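Colleague: got a predicted structure here, sequence first:
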Amino acid sequence: MTVRILVVEDEVKTADYLHKGLSESGYSVDVAHDGLAGQQRISDEHFDLIILDVMLPGMNGWQLLQFIRSRWQTPVLFLTARDAVEYRVKGLELGADDYLVKPFSYVELLARVRTLLRRGPPRETQLFGVGDLSLDLVQHRAMRQGQRIHLTNKEFALLHLLISRENEVLSRTFIASQIWNMNFESDTNVVDVAIRRLRAKVDDPWPHRLIHTVRGMGYMLGLEP
């Protein structure tokens, strides 16, 4: 499977250089030229590694790294002209996996990329809990107030997606792409039907709902709508 790398870099020449070099090294490379664009790509797609500049328009690298670490453990390599020790320390303390200063050698960059990718993906959280609902990925078991909830594989995957992004509104298109690996047309009701069936098992037997509809936007799971 092709490794996907996202480069978030506002210097066009540097971004093009990285795109060309990493693509020739066999990676699938995407580029975002500002922090907000990078945030959107990271929210919508899966990447195996993120190469991130610090000084970015819209949202700087520190802020984008904090956003990433609040949700995922994707390896992040900071690539920046900020070479002071305090900047390196800050980047690492915020959760960066490596820090390379510009100007850089492509050979060194490639070696660091390969090292980060060899570490493999971090172990995913195996237990999730919201209120009186719990989800155990290892035992493939959902429980609420101590009672087992019997789910189909798709229902379990849908609940996992919702609970792993607690209090985050997920669009129907995003849910469809993650669960069915397809981009459904906006008028389809496949997601609505799946949510309705999941609610019948997860919410209906109990007084407090956890799966909420956000009108015009999508669905979320949390204690508060």
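Modeller: Arrived safely, thanks for sending.
Colleague: from here on, just use CA atoms for contacts and neighbour counts.
Modeller: OK.
Colleague: how many other residues sit next to Ser171?
Modeller: 16 (other Cα atoms under 10 Å).
Colleague: I should have written Leu64 there, sorry.
Modeller: 22.
Colleague: what residues sit buried inside stretch 195-215?
Modeller: 195, 198-199, 202-203, 209-212 (16 or more other Cα atoms under 10 Å).
Colleague: those: which two are farthest apart?
Modeller: For the buried residues of stretch 195-215, the maximum inter-member distance is 12.7 Å, found between Ile195 and Arg209 (Cα to Cα).
Colleague: for comparison:
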Amino acid sequence: MKILVVDDDPGIRELVRITLQDAGYGVVAAADAIAALMLLDAEQPDLAIVDVMMPGMDGFALTKELKSFRDIPVLLLTAKGALEDKERGFRAGSDDYVVKPFEPKELLFRVEAILRRYRKDEEARIQAGPLEIDRQSYEVTCGSRTLLLPLKEFELLAILASRPNVVFEREMLLERVWGLDYEGDDRTLSVHIKRIRDRLEGLTDQVEIVTVRGVGYKLEVRP
């Protein structure tokens, strides 16, 4: 997934870029609306994060342009929290709205929620080496063999497989699979990861869930 970040504040652009790249997204950045529009054909972003208050064309006008170009989902960033500004954003076609200053994790959650809503039919199937994961039937296939996992294990495997060889933090996995309000400890995650590993061992030696000590896990795919 590639995300376009448009903000005239270089500090905000860098913060958003680092946050997104650490989560495994590709990022292309622009300092104003005109520069952003010039990038569209070449970069084909899957989502745009747009600052409202920019010189020249503001974020509301840019949102309309993006929507008319390719119906790109848009998340607006603004220092304003007034109801009328939110209304203007949604009327312009934005998909969500985050007020500065924001927590990087909140930005990620909102990005992920938007992308889930916009997921194309072909993206419901994830390929990771010999594994094919079907998010609609909740089946994992490897060659002629089919694996049916409990829901939490399936969700974990699907997240890891969505970006092979990218490290996912333990806390992020807990929040995405068990929810923001989860109050248990992270041993639950360790137990589920072990169960998935045990199941994969019988399917293929090309895919392995690797522990990155002190950080989290990644799904490693080998030729």
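Modeller: Thanks, I have it. All of these numbers come straight from a predicted model, not from anything done at the bench.
Colleague: what's the TM-score here?
Modeller: Superposed pair, TM-score by TM-score structural alignment, normalised by the length of the second structure: 0.57. Supporting alignment: 170 aligned residues with a Cα RMSD of 4.3 Å.
Colleague: returning to that earlier point: which of the buried residues of stretch 195-215 of the first structure fall within helices?
Modeller: 195, 198-199, 202 (DSSP state H).
Colleague: picking up where we left off before, TSV for the buried residues of stretch 195-215 of the first structure, including distance to Leu100 of the first structure?
Modeller: Shown next, in TSV, are these (distance: Cα to Cα, whole Å):
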residue	distance to Leu100 of the first structure
Ile195	45
Leu198	46
Arg199	47
Val202	47
Asp203	48
Arg209	47
Leu210	43
Ile211	43
His212	43
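Colleague: between the residues you listed, which sits nearest Val169 of the first structure?
Modeller: Lowest distance from Val169 of the first structure to these (Cα to Cα) belongs to His212, with 9.0 Å.
Colleague: how about the closest one, what's its partner in the second structure?
Modeller: Using TM-score structural alignment, the partner of His212 of the first structure in the second structure is Val210.
Colleague: give the contact list for that match.
Modeller: 217-220 (Cα atoms under 8 Å, 6 or more residues apart in numbering).
Colleague: let's see 10 Å
Modeller: 165, 167, 193, 197, 216-220 (Cα atoms under 10 Å, 6 or more residues apart in numbering).
Colleague: can I assume Cys142 of the second structure is in contact with Thr204?
Modeller: Yes. Counting by Cα atoms under 10 Å, Thr204 is a contact partner of Cys142 of the second structure at 7.6 Å.
Colleague: overlap in contacts, the two.
Modeller: Here Cys142 of the second structure and Thr204 have 129-131 as joint contacts, going by Cα under 10 Å, 6+ apart.
Colleague: which stretches of the second structure form helices?
Modeller: Using DSSP H, helices in the second structure cover 10-22, 33-43, 59-70, 83-92, 104-118, 151-162, 170-178, 187-201.
Colleague: which one of these lies nearest to Val98 of the second structure?
Modeller: Closest among the helices of the second structure, using Cα to Cα: helix 104-118, at 7.3 Å.
Colleague: list the buried residues in that closest one.
Modeller: Buried, per 16+ other Cα under 10 Å, within helix 104-118 of the second structure: 107-108, 110-111, 114.
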